[in-house]
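K.L.:
All I have is the shape, not the residue letters:
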């Protein structure tokens, strides 16, 4: 069920009304209301996949409850089995097709086995809810989450775990939640406590980024497919790539803002996922601003356990590369994603080696912003063209097609217009560092959100799935 659909609007209204009904029965069972709603939301288009989600919730509940209840000498084993369950579940459904297609010949797999592995469906949201299962186990093991297991039954713990993992605003594409931050919020919510202004601003901005900017750009960047782009001029190829860079930001940041706004309407604080990433002057700053819930998850549950920067410079470089390589693979079962993660890992390693302690994120330079943005934009090609040979063909066409004339039509004007929306969005953030901001913001606030709401109603693109649904 897409956020940008009439079905979801009806679903949200019904859920909201039932959730805040004033009678004590409904107040006591608010979490059950949201669990049922979340299961319905997940099963809306492919009901069978709900079995996998429930299975994941059940197994994570058993392992996490056992981490607390078993004797101390057995805790690490339980933790290891629980983490391996989540990783194995993700690997089986997400990477079986890649492994089968890569190794079928070497392993002499018969056609039946290879066909089965290569046709396994990818359950939507599995990358997100398996990572949250790992978060639950790790946070409980480290004692960083308030679960009150000393007074809880397994049934009560299962309820909370089901809610934590399946909460529908974040279920499909994040933000990735951490147990230690979410469990303490599980309490009765009251209609009068809703922060309406904050929630609706997030939702309006999210829908504007998605429906007006990303969906309109998507109609144009759809032409970035092999072999169609081979005949485009260098200027048109570069403009399309810039358009896709703006699209992927507007699409994913839009989803995250909608999710955060919906969570706020239901009384839950979801973490910010984007903090104006395209104004970054370094790659390390970019990863503090882009998909923040993933980058902090990788830092807390992978980079730090690997040793972080505590075991010498060489080990730090290796840890950075491993984390980004695996972060790339997390995005999808194609070697282009692994290469994308590796390139980001190399960029972080080189940046750390050259700048070391001289990197100052408080100082911003036009050259640094341009360099990071251009590099990241080129690397986005691996998301749009998952066949790496097509990525190379696109880059080659940029180099060889310089003699072709630049075509300026409605598509090119549209890329500039909608892409400019993302530029203005980031520029407005930079305005906060000036003395002009307090004078301008109060006057523009209502007008800006009113304009965005108007454009949502009159100039939305063709409704489509969010890009990160495929991850």
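P.N.:
Yep, that arrived. This is a predicted model, so every value here is computed, not measured. Numbering: from 1, shown residues only.

K.L.:
Every contact and neighbour count from this point should use C-alpha atoms.
P.N.:
Fine.

K.L.:
What about this protein, which residue is the most distant from its middle?
P.N.:
Using Cα atoms, centre = their mean, the residue of the chain lying farthest from its centre is residue 403. It sits 38.9 Å away.

K.L.:
so what's the closest residue to that residue other than its chain neighbours up against?
P.N.:
Of all residues not flanking residue 403 in the chain, residue 233 sits nearest, at 7.4 Å (Cα to Cα, 6 or more residues apart in numbering). Contacts here follow Cα atoms under 8 Å, 6 or more residues apart in numbering; on that basis residue 233 touches 397, 398, 401, 402, 403, 404, 405, 406, 407.

K.L.:
I'd like to know how many residues surround the fourth one.
P.N.:
This means residue 402. 15 (other Cα atoms under 10 Å).

K.L.:
for comparison:
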């Protein structure tokens, strides 16, 4: 169910109405769980079994960690739960990195094993398994405020809500267990900041429907084999267009998820902080997909030793984290290479971070660094669009050795038109304290008008595939 579809709007209106008619906390939790399970099972009911299996394993092991008084037993329960979540993710997401699907013929085999092998990727599995890991680790560290009740049914219900909460189920933002559980309480409509919700949702839907969906009509030509007949200038323009598109698509989704959660009384973490203004790769990763960066830092980079075990170990840790972070995005080696692209960039940048070039606040130097980082990041997005590495390599080859002349003026104009709001969105943030209330209201009015009059063809969110 796409968050931009009329079906979803009707679904959300029904849930919102029932949710606030019921003022009792337990009833509200029940409504959220039921509606979230319906949302999850809407397109692929059979994959609900995969999610429920993950929930049962996570809840059981987390409750055992919570209830046990022996440290070693807590450790075994937590380790087992984390391993089970990772195994589930690995089986459903990465099996075809090592298995050839053509070897499994569904016509000749109707057994459960064949169905499991050929089953489509469960939506949101990357996100709800990470939520499960967060719960287990935080519970083991005694940093998860999961409530005082020792009741197993109560704990299982809260955990089910944490894992299946539909505004962020499919593509985040990732919220840590210790940040979510304290929010599970009775909600009142009077507590909603409708002004904040309006601004968040308008911005999110504008970025997604007006910018990302319209840009997708142009960046389609990056796909193989179409790019082979484009000029080098066209290829450059298309790649920058995709950079604008993927930001608008994912930042737009994150804002929509945050706004919907606010309407239901829950606060999700910010996921983007104007990342294309970053003047270093380290800054970019503090501002892009913040919830994932925070998760990888807290649950992988720091446990590996972070930067506390010498320079060489720090570089190794960076490469490991970025490699695994890249592979988390999808079952293709191109994602792992994309992660290494950023890992190597971070490693090369690290010894320069205290140089005059990086410390200079001169506006021209900062602008050059921002453009360099944006270009580096944009080149990396090619591996997102072309997930077959040989196709991505061919694209780069054509970029430098293609004899096609000129540039498509129509495509250039449309990418400039729909890319400009992304640039303006970032630049206006620098001037946010100088913008008057009237001008801000006009801008939100213009965005709302364009949402209603100029949406692009409805496309699924790019991060839904992960």
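P.N.:
Done, it's in. Just so it is clear, the model here is predicted, and its values are computed rather than measured.

K.L.:
What does the TM-score come to for these two?
P.N.:
Put the two chains on top of each other and the TM-score (TM-score structural alignment, normalised by the length of structure 2) is 0.94; 456 aligned residues with a Cα RMSD of 2.1 Å.

K.L.:
picking up where we left off before, counterpart of the residue nearest to residue 403 of structure 1 in structure 2?
P.N.:
Using TM-score structural alignment to pair residues, one finds that residue 233 of structure 1 aligns to residue 231 in structure 2.

K.L.:
Mind listing what's buried along stretch 180-200 of structure 2?
P.N.:
180, 181, 184, 187, 188, 197, 199, 200 (16 or more other Cα atoms under 10 Å).

K.L.:
rewinding a little: if I look at the match of residue 233 of structure 1, how far off is residue 379 of structure 2?
P.N.:
As judged by Cα to Cα, to the nearest Å, residue 231 of structure 2 and residue 379 of structure 2 stand 17 Å apart.

K.L.:
same thing with residue 406 of structure 2?
P.N.:
In terms of Cα to Cα, residue 406 of structure 2 sits 21 Å off from residue 379 of structure 2.

K.L.:
sorry, back to before: kindly provide the distance from the match of residue 233 of structure 1 to residue 237 of structure 2.
P.N.:
Residue 231 of structure 2 is 10 Å from residue 237 of structure 2, where distance means Cα to Cα.

K.L.:
How about residue 301 of structure 2?
P.N.:
For residue 301 of structure 2, the distance to residue 237 of structure 2 equals 35 Å [Cα to Cα].

K.L.:
And residue 279 of structure 2, by the same measure?
P.N.:
Distance of residue 279 of structure 2 to residue 237 of structure 2, given as Cα to Cα: 22 Å.

K.L.:
ok, now residue 73 of structure 2?
P.N.:
57 Å.

K.L.:
Equivalent analysis for residue 411 of structure 2, please.
P.N.:
8 Å.

K.L.:
can you check residue 178 of structure 2 too?
P.N.:
Counting by Cα to Cα, the gap between residue 178 of structure 2 and residue 237 of structure 2 amounts to 43 Å.

K.L.:
cool, and residue 382 of structure 2?
P.N.:
Distance, residue 382 of structure 2 to residue 237 of structure 2, by Cα to Cα: 12 Å.

K.L.:
Go ahead and build a ChimeraX selection from the buried members of the contacts of residue 233 of structure 1.
P.N.:
Typed into ChimeraX, the line below selects the buried ones among the contacts of residue 233 of structure 1, using 16+ other Cα under 10 Å:
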select :397,398,401
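
K.L.:
got the contacts of residue 233 of structure 1 as a markdown table, with distance to residue 391 of structure 1 columns?
P.N.:
Below are the contacts of residue 233 of structure 1 laid out as a markdown table (distance: Cα to Cα, whole Å):
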| residue | distance to residue 391 of structure 1 |
| --- | --- |
| 397 | 10 |
| 398 | 11 |
| 401 | 15 |
| 402 | 18 |
| 403 | 20 |
| 404 | 20 |
| 405 | 22 |
| 406 | 21 |
| 407 | 22 |
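
K.L.:
Give me the subset of the contacts of residue 233 of structure 1 lying in helices.
P.N.:
397, 398 (DSSP state H).

K.L.:
Nearest to residue 256 of structure 1 among the contacts of residue 233 of structure 1?
P.N.:
residue 398 (32.7 Å; Cα to Cα).

K.L.:
And for the nearest residue to the closest one once chain neighbours are set aside, the neighbour number?
P.N.:
Distances taken as Cα to Cα, 6+ apart put residue 234 closest to residue 398 of structure 1, at 4.6 Å, once the chain neighbours are dropped. The number of residues packed near residue 234 of structure 1 is 23, by other Cα under 10 Å.

K.L.:
give the contact list for residue 234 of structure 1.
P.N.:
Contacts of residue 234 of structure 1 (Cα under 8 Å, 6+ apart): 397, 398, 399, 400, 401, 402, 403, 404, 406.

K.L.:
Might you report the residue contacts of the alignment partner in structure 1 of residue 32 of structure 2?
P.N.:
With TM-score structural alignment as the criterion, residue 32 of structure 2 lines up with residue 34 in structure 1. Neighbouring residues of residue 34 of structure 1 by Cα under 8 Å, 6+ apart: 15, 19, 163, 167, 168.

K.L.:
Work out for me the element residue 34 of structure 1 sits within.
P.N.:
helix 30-43 (DSSP states H and E).

K.L.:
Now that helix on structure 2. Mean distance?
P.N.:
Taken over the aligned residues, the distance from helix 30-43 of structure 1 to structure 2 averages 0.6 Å (mean Cα distance after the TM-score superposition for structure 1).

K.L.:
re earlier: quick one, which of residue 382 and residue 237 of structure 2 is more surrounded?
P.N.:
Using other Cα under 10 Å, the more surrounded residue of residue 382 of structure 2 and residue 237 is residue 382, with 23 against 20.
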